[in-house]
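Enquirer: sequence first, predicted coordinates after that:
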Amino acid sequence: MQYWLMKSEPDVYSIDDLQRDGEEIWDGVRNYQARNFLRTMESGDLAFFYHSNTKPPGVVGLIEIAAANVVDPTQFDPQSKYYDPKSTPDGPRWQTVTVRYGETFPQAIPLSTLRDTFSPEELQVVKRGNRLSVMPVPPEVAERLLAMGRQQA
């Protein structure tokens, strides 16, 4: 099993939205490095849900990869802001995953705490200027993050 961190702006799609929906496609990723990470995910992997572009940003819960190697349908929709005219159904450029709600932590783990706890080499989200929306999390860091999220109850 692999661990990941996946960012979303809570006013676009929050962990509360995912809890309500149960499962949802993680669409709209248009960064090649993030897409390549999505391509390596497998069903059963776990991801930390990170609320970005909010005050304070931070890890708010845990989600599971429910389905891997899903073609992102927004790339074919001319009405979508994620439309890619170079992508075709026979040659899609953007793959993603379907995620399933896992749990919401009692308290978010704010970015400031993450920076105090982890180095940029341990957790990429604490690196200044990191804009990736999807990134791997090493297992030993994931275990610490999970313990931090659950102990705040």
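Expert: That came through, no problem.
Enquirer: rest of the way, CA atoms for contacts and neighbours
Expert: OK.
Enquirer: what about the helices in this structure?
Expert: Listed in chain order, the helices of the chain (DSSP state H) span 15-21, 32-40, 111-117, 139-151.
Enquirer: presented hereafter is structure B, for comparison with structure A:
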Amino acid sequence: MAYWLFKSEPNTWGWQDQLAKGDAGEEWDGVRNYQARNFMREMKIGDRGFFYHSLKEKSVVGIVEVIAEVHPDSTTDDPRWECVDIKAVESVPNPVSLDMIKSDPRLAEMVLVKNSRLSVQPVRDEEWAIICEMGGL
């Protein structure tokens, strides 16, 4: 299993929206960055990800699971853009802020720390474990 981080603006698509979709999940659409799209091409069903609220909150707030591998993004006719489907698995009891992540030296090499603008990014196994611990999982 691989681990990922999915960033969303909570006023556009927040954790509560994702939870409301239940097991049906939702397309992770609208990604218009080649590197983020290429990461989605690597995803497999069952991979897990952090759901991250960007903008003011800047926190890991939930855990999601990939339920459909890469397919055309339904929000565009441009064949370059693809997406995966994800479903909510569980909320993070204690949201883990970007400041908390940046202050932990074990996470200094995390993509979120080095390239915080990338909307879909990989998370290493050890980073996943550290953030889950920080969040009370």
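Expert: That came through fine. No experiment lies behind these values; they were computed from the predicted model shown.
Enquirer: could you export the helices of structure 1 as TSV, including mean neighbour count and distance to Gln2 of structure 1?
Expert: Compiled in TSV, the helices of structure 1 are given as follows (neighbours: other C-alpha atoms under 10 Å; distance: least, C-alpha to C-alpha, whole Å):
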stretch	mean neighbour count	distance to Gln2 of structure 1
helix 15-21	15	20
helix 32-40	17	9
helix 111-117	14	20
helix 139-151	15	7
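Enquirer: format those helices as JSON lines; extra columns: distance to Thr74 of structure 1.
Expert: Shown next, in JSON lines, are the helices of structure 1 (distance: least, C-alpha to C-alpha, whole Å):
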{"stretch": "helix 15-21", "distance to Thr74 of structure 1": "19"}
{"stretch": "helix 32-40", "distance to Thr74 of structure 1": "14"}
{"stretch": "helix 111-117", "distance to Thr74 of structure 1": "30"}
{"stretch": "helix 139-151", "distance to Thr74 of structure 1": "31"}
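Enquirer: closest to Asn53 of structure 1 out of these?
Expert: Closest of the helices of structure 1 to Asn53 of structure 1 is helix 111-117, at 11.1 Å (criterion: C-alpha to C-alpha).
Enquirer: which outside residues touch that closest one?
Expert: With C-alpha atoms under 8 Å, 6 or more residues apart in numbering as the test, helix 111-117 of structure 1 has contacts from Pro56, Pro57, Gly58, Val59, Val126.
Enquirer: just among those residues, which is most surrounded?
Expert: In terms of neighbours by other C-alpha atoms under 10 Å, those top out with Val59 at 25 neighbours.
Enquirer: do you know how far it is from Arg93 of structure 1?
Expert: 29 Å (C-alpha to C-alpha, to the nearest Å).
Enquirer: try Tyr50 of structure 1
Expert: Counting by C-alpha to C-alpha, the gap from Tyr50 of structure 1 to Arg93 of structure 1 is 25 Å.
Enquirer: of those two, who's got more company?
Expert: Comparing Tyr50 of structure 1 with Arg93 by neighbour count (other C-alpha under 10 Å), the higher total belongs to Tyr50, at 27 against 16.
Enquirer: what's the match for the more buried one in structure 2?
Expert: Matched by TM-score structural alignment, Tyr50 of structure 1 corresponds to Tyr52 in structure 2.
Enquirer: got a list of what that match touches?
Expert: Counting by C-alpha under 8 Å, 6+ apart, Tyr52 of structure 2 has contacts Leu5, Phe6, Lys7, Ser8, Lys58, Ser59, Val60, Val61, Gly62.
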